[in-house]
Each structure stands twice: as structure tokens, then as C-alpha cells.
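Engineer: No sequence on hand, only this structure:
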């Protein structure tokens, strides 16, 4: 890293350490705050320099779109890069039309970039059906799921209704839970939680369409 200035080293070290500790890269604003820059634009200027020198790759479409490259081959970089890459199991198929009995075996594993997701996922579930196309979840997609014990109204999540699994938007009214489709061709699933079994399997945090 001899070609980096002291300030550039500090920026790089902050990115590397954040990925190692939190498993996700920092935002431009977080870099600016941590290193005392006047604005996120100042942080962005340093990021562009690091990218030009081959130490990182930037994805302008993501607020945390920073990936470490192989330019730094120190043990610290290797540890951070490993933390940034997730090896997720692809399990079962999630019904996005009528609920489908979940297949619990692991089909395979996929290495994915943690920066692609709003929060760290725990596994990928294969979607079957088109009831959620209104939010960009299509038949055959891999849905990134973060395990959770609670779901808020309006969140898209994976549920088990009795012995079947489905992905829907959640809405609760008293003891009634409504699992809402995002396609007018499908009716919502209404569950009386006092009389029927409803379990939260996890919160949807992203979709992968390109992996086969």
C-alpha cells in the first residue's frame, strides 16, 4: 500500500475494518463522519482515488457499494474480503402464488456480495409463482432472507402457514394477519392467529435473478 497517501490509507483501513466487523461496507456519510471530512462528497473523492489505484471497486447504484479488490494482499484485507462475501445456502422453493410445501434440503450454495442487500441475509429461497411481481419478485428468483423473530406491518417476509411456505407482504389487524399478494390476480391469505398456525421464517432483504 506504499502508493497510498496517509489519508487514503485511513479511508481504506476504515472500509476494511467496517467490513470485517459489520459484514457490510460503510456509506460515504459514515466515512466522512468517522474521518472528519466536511461532507460525503469529500469521502467520495477519496473512494474514486482508491478505485483508480485498484484497491476498491465502486457500485454507484448502492449506498454501500464498495468492494475490496486484490490490490491489497495483506492478511487484514483477506479477512475483510472473506467477511464481505457470503456463502449462502439455496434451500427449497417459496410459493409466490398459492402456498407450496417447503422443500427443506439444500440445493446448492452461492457466493454473493453482502453489499447487495439491505441487511445481512442468512439463506436464499427459490421463488415459485408470480403473486409478488408488483415488488419485483418473479418466478425462479432467489429470495434473500434474513432470519427474524418479528415482522412489521408492510414488510415483505416469508411465512409458514400450517406446513406450507409463502412470501407475502404482512399486515395485522388484531388477531387477524393478512398476507398480501402484489398481483391483482391473487387473493390475500387471511389467517386467524388464534385458530391457525402462522410462523415467521424471515424477512425478505433482496432478490437475485442472475444466478443459475
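Structural biologist: Yep, that arrived. Note that the structure is a prediction, hence the values are computed from the model and not measured.
Engineer: contacts and neighbour counts: CA atoms only from here.
Structural biologist: Fine.
Engineer: I figured residue 126 was touching residue 138, is that so?
Structural biologist: No. Counting by CA atoms under 8 Å, residue 126 sits too far from residue 138 to count as a contact (9.9 Å).
Engineer: Against that first model, consider the following:
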């Protein structure tokens, strides 16, 4: 981790960057860094592309090619809804409250995406009340990944997922609000408990 290489605590980095600690922790936990990406890149002496996940090489990229050789990547518009019910994002025109844009290369793989406005503080400090999450539609996620999960046919919840032979555990990062909740295999089938998609990005609205 870049911070550990500098031998600094989260609080020290936040102070040096002029950020509050909650915002900095969110960046380390996968939150969108676009708002402060240039500041973070200078502080950690890496490229902005590295922080944005566009490259695995932390070094500054080679000089840009002339405009005639530059490859342009376009964005793909996805709908943002206020809630997800009955296992599907509500995409009727009157239910769409906003739009967000993702790299078109993500969509070319055939995956489907939607945005969802988070309500509640159970995932703080990773995801805050009012944040917009970008969700890739899929029925399974790896342990430790954050997913949108439908429980008992009600509106979906956003939680870290841990699956075992015995069942499924939903974990909120704010234990004071939401303690881990375990669902047995029988409950997963009968309620049901169903994963709708994986959260790939969280966007804060300032």
C-alpha cells in the first residue's frame, strides 16, 4: 500500500493532504478518488492513471502520443435509480433520478450496469448515505466484495458478502448500525436472499 511505503498512518496522510480522515479512509477502501486524484498522485509520487485503476504501473506514463495516434475512450451512460425492488433495478423513465457515466470499454464486454443512491449509514466509512454506487449486474461475487443484495423480496441492501458452505453472511462496515447477519442455506432459498450485482465504484456528491 502506498501509505505504508511512506510509513504514515491514515490520520497523518489525511492531515498532510488537507482532507478529513473519513474521506481519506474512503479512498483507501475503494471510493472514487477523482475529486482529489491529482493531489493524491503528487503526494504518493505516482501517476493519476495508477490511482484511477487504468494501469498497474505506478510510474508516470510515457509522453503522450501525437493527437493523430491518440486513442479516445468514450463513456457509456447508465441510469441511476433511488431503489431496487423485486430483484431488478427500476428503470421505468419516471423512476430514473439521474445518470452517471462509465468507461465504454466496460460495457463492451456485454455486462450491464446501473447506479443506485445509497440510503443509510450501515456501510460507512466505505460508502456514505447519499452516495451513488455503480453496480455491475451479476448473481455471484467473491468473498469480501460489496454487493447489492435482495432479502425477502424487499428493497435491496448494500453489504459486504461472505459465503460459506453453511450459508451467506452480510456484513456492514459500520458495526454500530448493522452487525453481521447470517442466512442459512435454507433461508437463502426460502426468503430468498439473492445477489443482484457487485458494487464497482462509489461516487460521493458534494
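Structural biologist: Thanks, I have it. Model, not experiment: these values are computed from the prediction.
Engineer: can I assume residue 178 of the second structure sits in a helix?
Structural biologist: No. Assigned with DSSP: H, G, I helix; E, B strand; the rest coil, residue 178 of the second structure falls outside any helix and is coil.
Engineer: Please pull up the equivalent of residue 203 of the second structure in the first structure.
Structural biologist: The alignment partner of residue 203 of the second structure in the first structure, by TM-score structural alignment, is residue 208.
Engineer: Counting neighbours, what do you get for that match?
Structural biologist: Residues contacting residue 208 of the first structure under the criterion other CA atoms under 10 Å number 18.
Engineer: any idea what sits nearest residue 145 of the second structure, other than its immediate chain neighbours?
Structural biologist: Spatially, and ignoring its direct neighbours in sequence, residue 145 of the second structure is nearest to residue 160 (5.6 Å; CA to CA, 6 or more residues apart in numbering).
Engineer: ranges for the helices of the second structure?
Structural biologist: Taking DSSP state H to define them, one finds helices in the second structure at 2-5, 10-17, 21-28, 37-44, 48-51, 104-107, 185-190.
Engineer: Pick the most buried one from the ones you listed.
Structural biologist: helix 48-51 (a mean of 20; mean count of other CA atoms under 10 Å).
Engineer: For that helix, name the packing helices and strands.
Structural biologist: Helices and strands touching helix 48-51 of the second structure, by 3 or more CA pairs under 8 Å, 6 or more residues apart in numbering; DSSP states H and E, are helix 37-44.
Engineer: residue in the first structure matching residue 127 of the second structure?
Structural biologist: Alignment note (TM-score structural alignment): residue 127 of the second structure maps to residue 137 of the first structure.
Engineer: In this structure that match contacts residue 208, no?
Structural biologist: No. Counting by CA under 8 Å, residue 137 of the first structure sits too far from residue 208 to count as a contact (9.2 Å).
Engineer: before we move on, which element is residue 17 of the first structure in?
Structural biologist: For residue 17 of the first structure, the host element (DSSP states H and E) is helix 6-22.
Engineer: so what's the match of residue 203 of the second structure closest to, chain neighbours aside?
Structural biologist: The shortest distance from residue 208 of the first structure to any non-neighbouring residue, by CA to CA, 6+ apart, is to residue 142 (5.1 Å).
Engineer: Walking through the second structure, point out its strands one by one.
Structural biologist: 75-81, 84-85, 88-89, 96-103, 113-117, 132-137, 146-151, 157-163, 167-171, 181-184, 193-203 (DSSP state E).
Engineer: can you redo the ones you listed as JSON lines with distance to residue 12 of the second structure?
Structural biologist: Formatted as JSON lines, those follow (distance: least, CA to CA, whole Å):
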{"stretch": "strand 75-81", "distance to residue 12 of the second structure": "35"}
{"stretch": "strand 84-85", "distance to residue 12 of the second structure": "39"}
{"stretch": "strand 88-89", "distance to residue 12 of the second structure": "40"}
{"stretch": "strand 96-103", "distance to residue 12 of the second structure": "32"}
{"stretch": "strand 113-117", "distance to residue 12 of the second structure": "31"}
{"stretch": "strand 132-137", "distance to residue 12 of the second structure": "28"}
{"stretch": "strand 146-151", "distance to residue 12 of the second structure": "27"}
{"stretch": "strand 157-163", "distance to residue 12 of the second structure": "27"}
{"stretch": "strand 167-171", "distance to residue 12 of the second structure": "28"}
{"stretch": "strand 181-184", "distance to residue 12 of the second structure": "34"}
{"stretch": "strand 193-203", "distance to residue 12 of the second structure": "24"}
